[in-house]
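Visitor: predicted coordinates and the sequence they were generated for:
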Amino acid sequence: MPVRIGICGLGYMGMVYLDKALKMGDVEVSALIEKDRDKLNLLRCRFNIPCYEDYRNIENGIDGVVIASPASTHFEIAKFFLEKGVHVFVEKPLALTYEQAFWLSKIAESKDLKIQVGFLERYNPAFREGVKYLEDPIFFEARRIGPYPQRSVDVDVVLDLMIHDLDLLSFIKKERVVSIDAGGVNFIGEGFDEAFAVLKFEDSTKGIFIASRISSQRERSLRIIEEERIVNIDFLNVRLSIQSKKLGSTDTKIFECEKKDLVKEELEDFIHYIKGEGEPLTKARDTLSALYLAEKIKEAIGNS
């Protein structure tokens, strides 16, 4: 039996998920939800799939739902489907606040349901290969910058971009953050369009995070320094370089990692997760700390 899923929000990412899902043999797309009537009518003409303007009106049963609607709607929609007994995949962020995200994970656990969060960079081959070389990081530097996106943006740059790197940091580093210094600037949107944060951990490790959606340049990188090596991860070009310490110099090895379809991989993980055939890289519980740090960074920016 195929897994029946609905897709809620057919903007840019929603259409990407739809394209991948339609090509998966063990998946049946049983519902499309989009509040834009013009777009919904186009979907009705193009696909032989039941379409709904309101997610609360779905008539046919679904096993799981992919939520790719604006971030401000994630909590409300995810809560509705969980309470209906439906497994949930949510594009990042899971919710706008840590409290909301924690509440969703508690609902899922109480009903033995699955929640997965869409953090694509966890699937990036350069990152997955790079973490194999890590032993004891002492410094992190993350840069995620680019032009203002054409897609819908209803959250600030911390929840839109920086949260990717906070999630990666939380995966690598388990120690508690003891201090945060941060700043941000509004330029186009209502929230911060550029922000930085300096985090210090209880073991004195530090991390610098820079995120911007008003840059003319594009960069998505993570630099991790240890006593004996530096691990450089280039997410855009899927490239990894390792600088190893030598007497008076460094020896650098460069790895060109195989590019993969990351959206397909995370969607396949969700389907396997529903079927009880494995766990994804980004279960809801595992992503809560990134949202917690994002909240604290936003508070620090507000107090700066």
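Guide: It's in.
Visitor: every contact and neighbour count from this point should use C-alpha atoms.
Guide: Fine.
Visitor: next, the contact list for V198, please.
Guide: Residues in contact with V198, defined by C-alpha atoms under 8 Å, 6 or more residues apart in numbering, are I180, D181, A182, K206, G207, I208, F209.
Visitor: verify the stated contact: L161 with G146.
Guide: No: look at L161 against G146 with C-alpha atoms under 8 Å: they stay out of range, at 9.8 Å.
Visitor: name the element P147 belongs to?
Guide: Following DSSP states H and E, there is no helix or strand that holds P147.
Visitor: now for the residue sitting nearest the centre point of the chain: which residues touch it?
Guide: Per C-alpha atoms, centre = their mean, the C-alpha nearest to the average position across the chain is that of F119, at 2.4 Å. Neighbour list for F119: E91, K92, H164, D167, T282 [criterion: C-alpha under 8 Å, 6+ apart].
Visitor: please pick the buried ones from those residues.
Guide: Using 16 or more other C-alpha atoms under 10 Å as the burial test, the contacts of F119 include E91, K92, H164, D167, T282 as buried.
Visitor: show only the entries of those residues found in helices.
Guide: Counting by DSSP state H, the buried ones among the contacts of F119 place H164, D167 in helices.
Visitor: with distance to A21 added, can I get the buried ones among the contacts of F119 in CSV?
Guide: What follows is those, written out as CSV (distance: C-alpha to C-alpha, whole Å):
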residue, distance to A21
E91, 15
K92, 19
H164, 24
D167, 25
T282, 19
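Visitor: nearest to S30, of the buried ones among the contacts of F119?
Guide: Among the buried ones among the contacts of F119, E91 lies closest to S30 (C-alpha to C-alpha), at 19.2 Å.
Visitor: I figured that closest one hits A78, correct?
Guide: No: counting by C-alpha under 8 Å, A78 is not a contact partner of E91; they are 10.7 Å apart.
Visitor: common neighbours of the two, please.
Guide: What both E91 and A78 touch, as defined by C-alpha under 8 Å, 6+ apart, is the set I67.
Visitor: dropping in the other structure now:
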Amino acid sequence: MSETLRGGVIGAGVFGGYHARQYARLPGVVLSGVLDLHPDRAAAVAMPLGGRGFTDLAEFLDAVDVVTVASPATLHAEHALAALAAGKPVYIEKPIATSIADGERVRELAAAKGLIVACGHQERVQFRAMGLLDIPEQPLRLEALRHGPPSDRSRDVSAILDLMIHDIDLALALSAADPVTAEGEGILSSDGVWDTARSEVSFADGFTAIFDVSRQAPARRRTMRIVYPSGEIDIDFVARTFRNTTPFALNTGYAETPAGQDPLGASVEGFLAAVRGEAPRPIVDADEAIRALDLAIAVEQALADHR
């Protein structure tokens, strides 16, 4: 690879634009290209940032060193596998895939080629900035709420794979135990996907996680309550504040740190550092992304069984 990495983004939607801007601004990388089926959309994202718009995958892959997959979730595995087959490390927006089999194919091909795979569970960056991942106690209970108004974004997957998977990843990062049961109920939208859901997941050590998501809410709300033996932590992800009654010192000013101000940027920087060999791994790797996907699919199955 060249000293300055050439970044490429697959998908010229909202998240594709976010990722393109990261490659254009971060040191040691430039935005080389954006791939999209619609040439006008690809050019509109790429050209103001000094890159090119592409519609041909092979041509795009020849022009880049690292790839972000920000296409619709149902295409994540297909695009990641193509990039890996071409020898390119990949950063995949969550979810890593929409089936465990596809996620494992991505992991196996990356391992065979010795390439980095990162996944965009960016809330992990904020947890790390707060200091939550350093608490020495195991949690007893977690209650996560993630609501938003209707949107045309991510209609190819359920609210579980779109929204809940963020909080699933955080619960898995906090707990040393494995999930053992998942129960839930939800509401299907007119196009046949789960838009509203509530699930209770039990872990082997007695830890319980409650996940509540909606893509039909009147306003955006994102909160989390974590109960420990020594106290509780209440987080408001929208206000970017939290209340802590545990004895553990957390960073109340996390929102003003570089990672707190730009979680996506910190996540992409972590990916690039791993690609360059400056870090042992990205912030969220393929194993962790597949584990979150596995539990998300179990929740979806619980919702289907409850109908």
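Guide: Received it, and whenever you're ready, just let me know what you need. Since the model is a prediction, treat every value here as computed from it, not as a measurement.
Visitor: give me the TM-score for this pair.
Guide: TM-score of the superposed chains, computed with TM-score structural alignment, normalised by the length of the first structure, equals 0.91; 297 aligned residues with a C-alpha RMSD of 2.1 Å.
Visitor: returning to that earlier point: which residues do L161 and G146 of the first structure both contact?
Guide: In contact with both L161 of the first structure and G146: S212, using C-alpha under 8 Å, 6+ apart.
Visitor: test my guess that A80 of the second structure contacts P95.
Guide: No: between A80 of the second structure and P95 there is no contact under C-alpha under 8 Å: 11.8 Å.
Visitor: of the two, who's got more company?
Guide: Shown here are A80 of the second structure and P95; by other C-alpha atoms under 10 Å, A80 has more neighbours (30 against 27).
Visitor: corresponding residue for that one in the first structure?
Guide: Matched across to the first structure, A80 of the second structure falls on A78, judged by TM-score structural alignment.
Visitor: that match: what secondary structure?
Guide: Counting by DSSP: H, G, I helix; E, B strand; the rest coil, the backbone at A78 of the first structure sits in helix.
Visitor: list the contacts of it.
Guide: Taking C-alpha under 8 Å, 6+ apart, we find A78 of the first structure in contact with I67, V88, V90, L104.
Visitor: show me the contacts for the aligned residue in the second structure for the first one.
Guide: So the one you mean is I67 of the first structure. Counting by TM-score structural alignment, I67 of the first structure corresponds to V69 in the second structure. Going by C-alpha under 8 Å, 6+ apart, V69 of the second structure touches V9, I10, G11, G16, H76, H79, A80, V90, Y91, I92, E93.
Visitor: from those, which is closest to D36 of the second structure?
Guide: Taking C-alpha to C-alpha as the measure, D36 of the second structure lies nearest G11 of those, at 5.2 Å.
Visitor: which residue is the nearest non-sequential neighbour of the closest one?
Guide: Leaving out its chain neighbours, the residue that sits closest to G11 of the second structure by C-alpha to C-alpha, 6 or more residues apart in numbering is S71, at 4.3 Å.
Visitor: doesn't the one you found belong to a strand?
Guide: No: assigned with three-state DSSP, S71 of the second structure falls outside any strand and is coil.
Visitor: measure the aligned residue in the second structure for R218 of the first structure to V213 of the second structure for me?
Guide: Using TM-score structural alignment as the criterion, R218 of the first structure maps onto R220 of the second structure. R220 of the second structure is 11 Å from V213 of the second structure, where distance means C-alpha to C-alpha, to the nearest Å.
Visitor: okay, the two: which has more neighbours?
Guide: Neighbours per residue (other C-alpha under 10 Å) separate R220 of the second structure from V213, with V213 holding more: 27 against 13.
Visitor: so what's the residue count around A294 of the first structure?
Guide: Counted with other C-alpha under 10 Å, residues neighbouring A294 of the first structure total 22.
Visitor: determine the three-state secondary structure at the equivalent of it over in the second structure.
Guide: In the second structure, the residue matched to A294 of the first structure (TM-score structural alignment) is A296. Classification of A296 of the second structure using three-state DSSP returns helix.
Visitor: so who does A296 of the second structure touch?
Guide: Residues counted as contacts of A296 of the second structure (C-alpha under 8 Å, 6+ apart) are I160, L161, M164, I165, I168.
Visitor: the stretch 1-150 of the first structure: strands as residue ranges?
Guide: 3-8, 27-33, 51-52, 64-67, 87-91, 115-118, 139-145 (DSSP state E, counting those that start in this stretch).
Visitor: so which bits of the last one are buried?
Guide: Translated: strand 139-145 of the first structure. F139, F140, E141, A142, R143, R144, I145.
Visitor: from D234 of the second structure, how far out is the alignment partner in the second structure of the first one?
Guide: If I follow you right, that is F139 of the first structure. Aligned by TM-score structural alignment, F139 of the first structure pairs with R141 of the second structure. Distance of R141 of the second structure to D234 of the second structure, given as C-alpha to C-alpha: 12 Å.
Visitor: where do the contact lists of the two overlap?
Guide: Taking C-alpha under 8 Å, 6+ apart as the contact rule, R141 of the second structure and D234 both touch R225, I226.
Visitor: ok, how many other residues are close to R56 of the first structure?
Guide: Applying other C-alpha under 10 Å, we find 11 residues neighbouring R56 of the first structure.
Visitor: skip the chain neighbours and tell me the closest residue to it.
Guide: Nearest to R56 of the first structure is F80, by C-alpha to C-alpha, 6+ apart, at 7.9 Å.
Visitor: could you do G270 of the second structure as well?
Guide: For G270 of the second structure, ignoring the flanking residues on the chain, the nearest one in space by C-alpha to C-alpha, 6+ apart is P282 at 5.1 Å.
Visitor: and that neighbour, which of the three is it?
Guide: Put simply, P282 of the second structure is coil when judged by three-state DSSP.
Visitor: tabulate the buried residues of strand 139-145 of the first structure (TSV), appending distance to E99 of the first structure.
Guide: Compiled in TSV, the buried residues of strand 139-145 of the first structure are given as follows (distance: C-alpha to C-alpha, whole Å):
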residue	distance to E99 of the first structure
F139	29
F140	27
E141	28
A142	26
R143	27
R144	26
I145	28
